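Engineer: I would like the atomic coordinates for the input below:
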Amino acid sequence: METFRRPFGASLMIVIGIFQVVVGLTAIFQRAFYILAGSYLFGFSVVGWGWTHLALGVLLLLAGGAVLAGQLWGRVVGIVLASLSAVANFVFLPYYPLWSMLIIAADVAVIWSLTRYGREEAVLR
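Structural biologist: Below is the predicted model of the structure:
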């Protein structure tokens, strides 16, 4: 049962990374796609959010590859990036609510997967 967690977390990180890149590129090149109704406390420009999501996406892709390769630093970086992605998507909720909630749920699954992986081996030692 333990063996599925690392590939699951890594694969999900790669998928989230691809999604973040798509959201980022859409925000940068198709600004009218995202419409903000009313005032918002974290009212950055859509292009600014696009660059944020693009950077997170690229970093998640790289960290996902590292986790898939079995690198310990990839797990640590992956947990940090998934946490940042969840926060960024929480703040992005007014721009695209359903998408943001789905990505937050996937980020939580990544964090769970990466923190649970290796726990049984540590207990056996």
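Engineer: C-alpha only now, for contacts and for neighbours.
Structural biologist: OK.
Engineer: can you point out the buried residues in the longest helix along the chain?
Structural biologist: In the chain, taking DSSP state H as the definition, the longest helix is helix 5-29. Using 16 or more other Cα atoms under 10 Å as the test for burial, helix 5-29 gives 5-28.
Engineer: check which element follows that helix along the chain.
Structural biologist: helix 46-68 (DSSP states H and E).
Engineer: one more sequence to fold, the one below, so I can look at both together:
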Amino acid sequence: MADEAQGSPASAPHKGSGDGAWASGGTVFAGVLLLTEGILGALTGIAGIAKSDVYTRLGDYVFKFDLTTWGWIHLLLGIVVAVTGWGVLKGASWARGVGVGLAAVVIVLQFMWLPYQPIWALVSIALAVFVIWALCNDRGRTAAL
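Structural biologist: The predicted model follows:
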């Protein structure tokens, strides 16, 4: 009888408790953040391509690109990030790994974008760090794979 109790679903640890619940909920939020960051990045890119003086640089900075170049970078990366965020929300197995990699690229890109939009760049860096944490710590989906 004790063996039956140990093998029952009631004795199994609850996947939604503790840190696993944070990571699982964080994964959904990370998908939403990726989708939102991608859409906003694409809009930033469109603005940079359409009008080359829409953003002004604050001071002199090492990383100097033409604003149209920045626009294309933001537009293309924004589309890829948005598609990856949608994949994370749909539970696609490829999306979590790609999301971690893209979030790392977003961190670097936003660091280079600091002279144009310093506050938004810092917020985006912080959100990308959270996305990396959430996608790497979701044990519930990892166990199911």
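Engineer: TM-score for this pair?
Structural biologist: The TM-score (TM-score structural alignment, normalised by the length of the first structure) is 0.89; 122 aligned residues with a Cα RMSD of 1.7 Å.
Engineer: residue range for the longest helix of the first structure in the second structure?
Structural biologist: Here helix 5-29 of the first structure aligns to the second structure at residues 26-50, judged by TM-score structural alignment.
Engineer: average offset of the matching stretch relative to the first structure?
Structural biologist: Compared with the first structure after the fit, stretch 26-50 of the second structure shows a mean deviation of 1.0 Å (mean Cα distance after the TM-score superposition for the first structure).
Engineer: circling back: show me what the longest helix of the first structure is in contact with.
Structural biologist: 33-34, 46-65, 67-68, 70, 78, 82, 103, 106-107, 109-111, 113-114, 116-117 (Cα atoms under 8 Å, 6 or more residues apart in numbering).
Engineer: buried subset of those as a ChimeraX selection?
Structural biologist: Here is the ChimeraX selection string for the buried members of these, based on 16+ other Cα under 10 Å:
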select :46,47,49,50,51,52,53,54,55,56,57,58,59,60,61,62,63,64,65,67,68,78,82,103,106,107,109,110,111,113,114,117
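Engineer: and Val47 of the first structure? What does it align with in the second structure?
Structural biologist: So Val47 of the first structure corresponds to Thr68, using TM-score structural alignment.
Engineer: sec struct for Leu81 of the first structure, please.
Structural biologist: With DSSP: H, G, I helix; E, B strand; the rest coil as the basis, Leu81 of the first structure sits in helix.
Engineer: list the contacts for the aligned partner of it in the second structure?
Structural biologist: Correspondence of Leu81 of the first structure to the second structure, assessed by TM-score structural alignment: Leu102. Contact analysis of Leu102 of the second structure by Cα under 8 Å, 6+ apart lists Val81.
Engineer: superposed on the first structure, what's the mean shift for the one helix or strand Arg96 of the second structure maps to?
Structural biologist: Using DSSP H and E, Arg96 of the second structure falls within helix 93-112. Average distance, helix 93-112 of the second structure versus aligned residues of the first structure after superposition (mean Cα distance after the TM-score superposition for the first structure): 0.6 Å.
Engineer: where in the first structure does the next helix or strand after that helix fall?
Structural biologist: Counting by DSSP H and E, the element after helix 93-112 of the second structure in chain order, helix or strand, is helix 118-136. Aligning helix 118-136 of the second structure against the first structure (TM-score structural alignment) gives residues 97-115.
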